[in-house]
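J.: sequence below, structure please.
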Amino acid sequence: MNRLHPLSAVTLALQRGVTGFSIPFFLVGIGSSIFDLDIGLLFVLSPVGLVAGIGYGIAYYYRFSYEVTPSTFDVSSGVLSRRSREIPYRRIQNVDVSQGVLQRVLGLAVVSIETAGGGETEATLNFVSEDEAERLRTEIRHRTAAADGRTADASGRTTDDRRTATAEAIDAVDADGISNPDQAERTRDQGGPVLLFELEMKELLLYALTSFRWGAAIFPIAILFFVSGVDFESGRIPQFVLAVAQPLGGAETVDGAAVGPLLILIATAAIQWTVATYVASAIYTVANYYGFQLGRAGDDFVYERGLIQRYSGSIPAEKVQSVTVTENPLQRLVGYAGLWVETAGYGPDMGNASQSAVPLAGADRIYRFAENLTGVETPRFRNPPSMARRRYFARYSLIAGCLVVAALVLSRVSAFDRWSLSIVAFLVVPPAAHLKYENLGYFIGEDHLVIRRGFWKRRTTVIPYYRVQTVSTRRSIFQRRLGLASLAVDTASSRTFAWGSPTIYDIDLETARNAHATGRDRLQSALRERARADDIGLSVDFT
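T.: Below is the predicted model:
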């Protein structure tokens, strides 16, 4: 059995020691207000907690062990309560390695092992040396390949791939202009994975400027609270927020402000917050995807990324459930798109390892990648019936009407007297309904189902039939009156909980029923063919 790096004992001791030292402050603080405890107990309990925490951290280090066996990856842990896990290699989805700044300086790494059946990490080795992390990743990949009926050499390539991996992968890289073939040749000569894609600085900046992550909104909020001294109870907010709103009729102060100026202040503050979120999102994207590289090692994709914290991991091709091409209006305007893959129980933005196969590249190249990766024929999309477009027109007209009513109410309670300008919202309704309709489509192929939806974040998802878990027909009240239905397709990927299941929206009820039956029949056919052929159904060669 192997142990973690000795510095892990120091880290655990410090973490547990700080926890043990701080717990008495919380307990005595609560107890003194209820039971009138003597505050002097802190000088006794806190040192005891510090010593107990340090002792527990050291004991946890010595009680933690792991081992790579022929059939399972074994982990034993726990001080008071022991836990032993045997993880079969067939269930392993991802082996990810992450390093913070301090960890890179110390030559340490965190190894996370993900399995099918859930988004949580099955085992975490915190910390091991960089060499040990790479050894574990390579050996687990080797044994995973063997468990799946393949054999792999020391670099992770399967035996069948040794003869053709270099020529096919480098030819594919060179043909699509993904990266420098000389660099790919060097990585192969050094025994590493064959480089398939490298995110250049121009593409990284373009990706940062054309992406918007709402999760980054927490950063400007934190700055306001901890730097600017925001206090809503006393009505104290940053002066620059008030200064931007005042020329537009906003309130000079929150305390005692009229409804109208206060609403204008809220609107301008929301705009400033959105701009700050966009800037924070761009910074996060640059830090997160700096130095992104995608390579091939046998039948796995391997990637590296990150500026402040470095991530690396593998994506087994045979574990891929679906492939999605993403584009927003800005990216479509400049002719770029991204490619994401989803594996069972572990999706792109879950945990600390993104599974973006290609964050951003030319749209033509991305679509070729998706076709070559999945083997799908070039899709010929079908749009929903024209009745769906009329439905979207009615829906957006109702939204525009609500905006007009809101503006009218605002004019009654404030000095805002240009409520009639809100009628312009009705001019947006026809193009909005048309764009919603035009960006919907589906293609029922021989071996794959392709679904396209969304305008602001258009997603084109390719799903092999043998990966389909369930197909369900859904009808709202309005769809039933119009004779329409939506067809939702679920796979084993947990990523669909965040993006929503790939869905064919607003098609004729009879078409939905036929597609449902066709999908079920082709799923059974695909499963029978795969049982006979016993192949993984996906290619890692971008040819």
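
J.: make it CA atoms for all contacts and neighbour counts henceforth
T.: OK.

J.: find the centremost residue of the chain, please.
T.: Per CA atoms, centre = their mean, the C-alpha nearest to the average position across the chain is that of Asp349, at 1.5 Å.

J.: tell me the secondary structure for that residue?
T.: coil (DSSP: H, G, I helix; E, B strand; the rest coil).

J.: gap between it and His5?
T.: 29 Å (CA to CA, to the nearest Å).

J.: can you check Ser493 too?
T.: 34 Å.

J.: which one's more surrounded, these two?
T.: Using other CA atoms under 10 Å, the more surrounded residue of Ser493 and His5 is Ser493, with 26 against 17.

J.: enumerate every residue touching the more buried one.
T.: Listed by CA atoms under 8 Å, 6 or more residues apart in numbering, the contact set of Ser493 reads Gln321, Glu342, Thr343, Ala344, Gly345, Tyr346, Gly347.

J.: now stretch 498-516: buried residues?
T.: 501-509, 512-513, 515-516 (16 or more other CA atoms under 10 Å).

J.: try stretch 14-27
T.: Within stretch 14-27, the residues that count as buried by 16+ other CA under 10 Å are Leu14, Arg16, Gly17, Val18, Thr19, Gly20, Phe21, Ser22, Ile23, Pro24, Phe25.

J.: report the contact partners of the first one.
T.: Right, Leu14. Here Leu14 is in contact with Ile54, Gly57 (CA under 8 Å, 6+ apart).

J.: is it fair to say it lies in a helix?
T.: Yes. Counting by three-state DSSP, Leu14 is part of a helix.

J.: do a quick rundown of the strands in the stretch 51-200 of the chain.
T.: 65-68, 72-77, 83-88, 92-99, 108-115, 121-129, 194-198 (DSSP state E, counting those that start in this stretch).

J.: what's the answer for the stretch 251-400 of the chain, then?
T.: Under DSSP E, counting those that start in this stretch, the stretch 251-400 of the chain gives strands at 293-297, 300-305, 310-316, 320-327, 336-343, 356-362.

J.: to compare against the first, here's the next sequence to fold:
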Amino acid sequence: MSASAPIPAPDVPPASEQPWQRLDVRTILASVLVLAAVLLGIGVVVAIGMLLLGVGPGWVLLWVGGGVTVLSALVALVEWIRLRTTTYRLDGTRIERRVRFLGSSRTSLARDRIRNVELSADLFQRRLGIAEVKLATADGGGERFHLQALDRAVADALRIELLGERATAETGTLATIDWGWLRYAPVSLTTGAIGVAAYGAVFQVFDWFAAVPALIAWIAQTFGAFPLILLIPALILGAVVLGAVATLALYVEGWWGYRLGRHRDASLDLHRGLLVSRSTVFDGDRLRGLTLHEPLGLRRVGGARLDVIAVGVKAPEGDQKNAQSPALVPASPRAVGAGVAATVLGAALPEELSSHPPAARRKRFLRAGMLTAAGTVPAVIPALLRPSLWWIPVLTVLVLAALTAVLALDNARGLGHLVTERHVVLRKGSLFRRTDVMDREGVLGWNLTRSPFQRRSGLGTVVATSAGGSGAFHLPDVAAEQAREVMGSAGRVWEHLQVGAPAAGDVSAGAGRRPPSAGPGDAAPRDR
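T.: Presented below is the predicted three-dimensional model:
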């Protein structure tokens, strides 16, 4: 009996031969509409300036309208080229993006390294039914993969494919928007800064048309009769009002429809945004802790905001447009952020922390004195030119001394740390106070640095290194015993690095010394 012929294998293409997909053509129209809206806003300002300079309405319409048309056409061309040259594909192991224009580039991510998926769509994209997809990986580098834009149904299907059961699992609600929180939006140092920037923007626009002298002359003619003691507070009040309006508008846009949910596997599901809607999932296995921000203004009214420390999500610095935001809870009552933190961490936020030695407080008061002296030097110049202005340096010294002393005391009181069974807590700052609560298993290692002044005072700065957030979390001005306690929180994996006890006052030696990153003894199986 002859051997039977082998049965041919089914004709199934390998994963690497999956077809390449293109972006959605509607992204061209969406980009053009966004740019046209921005250009029209700028065009109105330019048109007003040209009319004030005596340019005829016809020429104004020609220049402004023509500029908007030409730039919009240029953007449409650029988007068309990007649409024709960008493709992507997804198989069982990887997602890839390929760009072929004058040269060729390819970005590839392993699916098991993708930790966070974000869908976003601005107002025009939502109306057109498309969305952008941003992927963050487990390397701590933030957003690396960006698809702009896909059909909304395709984007949702891609999100479900990448996240698996987490994308469709039921979630418990941790927090939703309460518009009473709006009262916390203007309580920020950025409020005044935005107002001052608005004044600067007005002068910049007039400078475009060489009309700053005319503006100054109009201001002098209109407000010259008012005494300076009334005019300066009025200008400050105007800046605060403008800044408050801007911060309220940003708060509403950023947190409209806010809802924070939690899956059974501890993953977090965040939805928010008005003009630009955002839908983000943070992988529960990659959460490394939380940061409670309590800047001075918010702290005085009992408010705070909460950020996540997670692998693949960096602090909002550098590339602001593409970076994935770590924000979890907006400016709101502190109890709201603390409640969410307690649920996510599985333990309540500690209120009482270990304080730092008196030398840390003395260091802050010394710094306050130096700042007072530096700020007084320019104030002495008017008194030297005109002795009758002696009160200016005196008033400057009194105000700066009181202000810096209060901030120094508040900064010293804010310093603290605590090591619990599961977490290590680091708190610092006054104007921008923050409390970092990190999972001990998520700390890769510890660094210890000392400046010459710290060495003389027996102090040091310990730095926790982690794959989440900014990657480095500082706790300044700790004593030797405190440094060993904090640095020993990494657990038994570091026991092979223990050395003899340090000499008194010497923070650089001792059992708490740690390498800057995970050593060979770190055998933890998961990504940190």
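
J.: export the buried residues of stretch 498-516 of structure 1 as TSV, with columns for secondary structure and distance to Val227 of structure 1.
T.: Output for the buried residues of stretch 498-516 of structure 1, formatted as TSV (DSSP: H, G, I helix; E, B strand; the rest coil; distance: CA to CA, whole Å):
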residue	secondary structure	distance to Val227 of structure 1
Ser501	coil	41
Pro502	coil	42
Thr503	strand	44
Ile504	strand	47
Tyr505	strand	46
Asp506	strand	49
Ile507	strand	52
Asp508	strand	55
Leu509	helix	56
Ala512	helix	55
Arg513	helix	58
Ala515	helix	56
His516	helix	55
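
J.: Gln479 of structure 1: which of those residues is nearest?
T.: Gln479 of structure 1 lies nearest to Asp506 out of those, by CA to CA, at 7.3 Å.

J.: my read is that the closest one contacts Arg481, right?
T.: No. Counting by CA atoms under 8 Å, Asp506 of structure 1 does not reach Arg481; the two are 12.0 Å apart.

J.: picking that back up, and the strands of the stretch 251-400 of structure 1: which comes nearest Val259 of structure 1?
T.: strand 320-327 (39.9 Å).

J.: residues of stretch 91-107 of structure 2 that come out buried?
T.: Buried residues in stretch 91-107 of structure 2, counted by 16+ other CA under 10 Å: Arg94, Ile95, Glu96, Arg97, Arg98, Val99.

J.: how about the first one, what's its match in structure 1?
T.: Put plainly, it is Arg94 of structure 2. Alignment note (TM-score structural alignment): Arg94 of structure 2 maps to Thr72 of structure 1.

J.: how much space between that match and Asp96 of structure 1?
T.: Going from Thr72 of structure 1 to Asp96 of structure 1 by CA to CA gives 17 Å.

J.: do Leu440 of structure 1 as well
T.: In terms of CA to CA, Leu440 of structure 1 sits 35 Å off from Asp96 of structure 1.

J.: can you check Thr187 of structure 1 too?
T.: Applying CA to CA to Thr187 of structure 1 and Asp96 of structure 1 gives a distance of 20 Å.

J.: go on, Ala498 of structure 1?
T.: In terms of CA to CA, Ala498 of structure 1 sits 21 Å off from Asp96 of structure 1.

J.: Ser8 of structure 1 too?
T.: Applying CA to CA, the value for Ser8 of structure 1 to Asp96 of structure 1 is 18 Å.

J.: looking at those two, which one has more neighbours?
T.: Asp96 (25 against 20).

J.: where do the helices sit along structure 2?
T.: Counting by DSSP state H, one finds helices in structure 2 at the ranges 26-52, 57-85, 123-128, 152-163, 189-208, 212-223, 228-255, 296-300, 334-345, 358-385, 391-414, 452-457, 480-487.

J.: for those, which one sits closest to Leu109 of structure 2?
T.: helix 152-163 (11.3 Å).

J.: that closest one maps to which residues in structure 1?
T.: So helix 152-163 of structure 2 sits over residues 130-141 in structure 1, by TM-score structural alignment.

J.: contacts for the matching stretch next, please.
T.: Contacts to stretch 130-141 of structure 1, defined as CA under 8 Å, 6+ apart, come from residues 68, 89, 95-97, 107-111, 154-156.

J.: what does stretch 63-80 of structure 1 give?
T.: In this structure, residues lying in contact with stretch 63-80 of structure 1 by CA under 8 Å, 6+ apart are 1-4, 56, 59-60, 82-89, 123, 140, 143, 147.

J.: please repeat the previous calculation with a cut-off of 7 Å.
T.: The contact list for stretch 63-80 of structure 1 (CA atoms under 7 Å, 6 or more residues apart in numbering) reads Met1, Asn2, Arg3, Ala59, Tyr60, Arg83, Ser84, Arg85, Glu86, Ile87, Pro88, Tyr89.
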